[in-house]
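Asker: sequence? don't have it. structure:
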């Protein structure tokens, strides 16, 4: 658990117990609070709900895993749900639920808590921090969206190696194709977390920065980053799908080549089979029961087979 108390944009207290949060806010009329809980129990969250008058439906969503990214409005607070993500060979996601009251931001991180939130920017600009909870929410959204965009970039960059190995003669190795399918599945999972974010950020800006003229550009900037992340994910999905389709077409071409070669060799083998079959019948032929008859049949086999081979080779069937 982490906790911070700000007064006029300055950090005045931190790392105090959640039970003290309400008393500290009442003691400092101009203060704003950030309370970060990691996998709290139902009793702990209901105690905070009673202290800050949180809606039961919002509390239920905060206790439920895999809620979709959204922003819900209640009579005295907002409820925000989103996913912080990171990528290193696979996507790691941390679901974050947030209760946004006029003087407090309460975040609930659900297990597995795999992505760290580096919110140092909250202390970097005292002027912006004076925006109170609106600025705290902006900082949270900015960190989450930046992580989503960075993950999308890393996935797109990791496709370069796959593309290099797929572009070549013949079908790609099996391990490359499996890696491509894994990345496409990863992108599908990442898209579910990122696609709703532009609308979520826009709604948050309307709800929180409507009267904060100095914060509006910052919310718009986060929305722009969220849209860029969505566009990059869509681009990457199309890219990996086209690569896999091209590889499938290359496999089909390779199979056609093999089939054509087998048909050509079957034709070549059929010629001597037909000739020997013919000479094996009870029909007199030049050299029948003569030693030089064997030479004639052999010459026919060699000449016709060689001629057919040359013809098929010239047509690139072999």
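Answerer: On my side now, so go ahead. The model shown is predicted, which means the values in this text are computed figures rather than measured ones.
Asker: going by C-alpha atoms from here, please, whenever you check contacts or count neighbours.
Answerer: Fine.
Asker: give me the residues contacting stretch 183-190.
Answerer: Applying CA atoms under 8 Å, 6 or more residues apart in numbering, the set of residues contacting stretch 183-190 from outside is 90-91, 155, 233, 236-237, 240-241.
Asker: quick check: PyMOL command selecting the buried ones in these.
Answerer: Burial among the contacts of stretch 183-190 is assessed by 16 or more other CA atoms under 10 Å; the matching PyMOL selection reads:
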select buried, resi 91+155+233+236+237+240
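Asker: out of the contacts of stretch 183-190, list just those in helices.
Answerer: 155, 233, 236-237, 240-241 (DSSP state H).
Asker: use this one as the comparison:
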């Protein structure tokens, strides 16, 4: 591998040999440790280009694995071929208070003693790195254990996003039934929620398919001891996808409910406006009659004044009482 490519690669990782853990800061250091010991570990590469991946694949003896790079966004099919595995997944994070979903690709390559994580650096990698370094259960299972930890962490992030969307949906339902709410603000929240739920579902599908491929194609890294753990990952993946589907359906129902409520509110407003217009028409008709310039009964007399006033009061009061009884006001 060329010296220039080695220096330009931004990588870090760790090797595990029993209870011992060793930091790795360069590719040369990693290769020397793998050749001189029985250790296994992970390598984290930040946003490599095609040339770097191609040379790295040749150096590791797995050109078909790392080149061309996987692409979760293009619907890449997981590759499981014995000791070699290539998966394309997503990391997700929900930004509050906008509830917009932030997505980053994570490409996972599995070799017999090495797990490679290729990411763009857009997410905080420290929580996942800390878990890889401190978790000790099933460490004797090698890279399969590391792969299970990574996939479990990704499902945990998706579950947190689903929980936040579910809570936001409950809050919108409460606000929707509150008198005096602002329809435009609710509509914007519903739109953002529906968009995030749909995008989250699309991000969960590659993760579910990746675990399914590991279970069905008998990857060497999934030992019999790890099989129940990966089966649990698959069950969680299916549950998360169904959860995202139900959220999309609930958001759609919420949007339909809001539209129906706005239609009902508009009907009530139109009913009241029409009723008040009918009531106001009575004084207009009476004053129009008594305002004509031709002689009429009570013309230029006090009796005419009281008669017109009485007609307006009786007419308006009668219509008001009638509309109230019919719930038109």
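Answerer: Nice, I can see it. Since the structure is predicted, the reported quantities are computational estimates derived from the model, not experimental observations.
Asker: JSON lines for the contacts of stretch 183-190 of structure 1, including distance to residue 55 of structure 1?
Answerer: Converted to JSON lines, these look like this (distance: CA to CA, whole Å):
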{"residue": "90", "distance to residue 55 of structure 1": "36"}
{"residue": "91", "distance to residue 55 of structure 1": "32"}
{"residue": "155", "distance to residue 55 of structure 1": "38"}
{"residue": "233", "distance to residue 55 of structure 1": "35"}
{"residue": "236", "distance to residue 55 of structure 1": "39"}
{"residue": "237", "distance to residue 55 of structure 1": "38"}
{"residue": "240", "distance to residue 55 of structure 1": "43"}
{"residue": "241", "distance to residue 55 of structure 1": "43"}
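Asker: quick one: which of the ones in helices among the contacts of stretch 183-190 of structure 1 is nearest residue 51 of structure 1?
Answerer: residue 233 (40.8 Å; CA to CA).
Asker: trace the closest one over to structure 2, please.
Answerer: Under the alignment (TM-score structural alignment), residue 233 of structure 1 pairs with residue 244 of structure 2.
Asker: residue 199 of structure 1 now?
Answerer: Under TM-score structural alignment, residue 199 of structure 1 pairs with residue 209 in structure 2.
Asker: contacting residues for that match?
Answerer: residue 78.
Asker: thinking again about what came up before, correct me, but the match of residue 233 of structure 1 touches residue 205?
Answerer: No - judged on CA atoms under 8 Å, residue 244 of structure 2 makes no contact with residue 205 at a distance of 10.5 Å.
Asker: residue 87 of structure 2 maps to what in structure 1?
Answerer: Looking across to structure 1 (by TM-score structural alignment), residue 87 of structure 2 lines up with residue 80.
Asker: mind checking how far its match is from residue 89 of structure 1?
Answerer: 28 Å (CA to CA, to the nearest Å).
Asker: looking at those two now, which is surrounded by more residues?
Answerer: When neighbours are counted by other CA atoms under 10 Å, residue 80 of structure 1 and residue 89 differ, and residue 80 comes out ahead with 24 against 12.
Asker: and the closest residue to residue 232 of structure 1 other than its chain neighbours, how far is that from residue 83 of structure 1?
Answerer: Nearest residue to residue 232 of structure 1 in three dimensions, chain neighbours excluded: residue 152, at 6.6 Å (CA to CA, 6 or more residues apart in numbering). Distance of residue 152 of structure 1 to residue 83 of structure 1, given as CA to CA: 14 Å.
Asker: returning to what we had before: secondary structure element for the match of residue 199 of structure 1?
Answerer: With elements delineated by DSSP states H and E, residue 209 of structure 2 resides in helix 183-216, which encompasses its position.
Asker: gap between that helix and the chain center?
Answerer: Relative to its parent chain, helix 183-216 of structure 2 has a centroid offset of 5 Å by CA atoms, centre = their mean, to the nearest Å.
Asker: swap in stretch 23-35 of structure 1?
Answerer: Counting by CA atoms, centre = their mean, stretch 23-35 of structure 1 comes out at 39 Å from the chain centroid.
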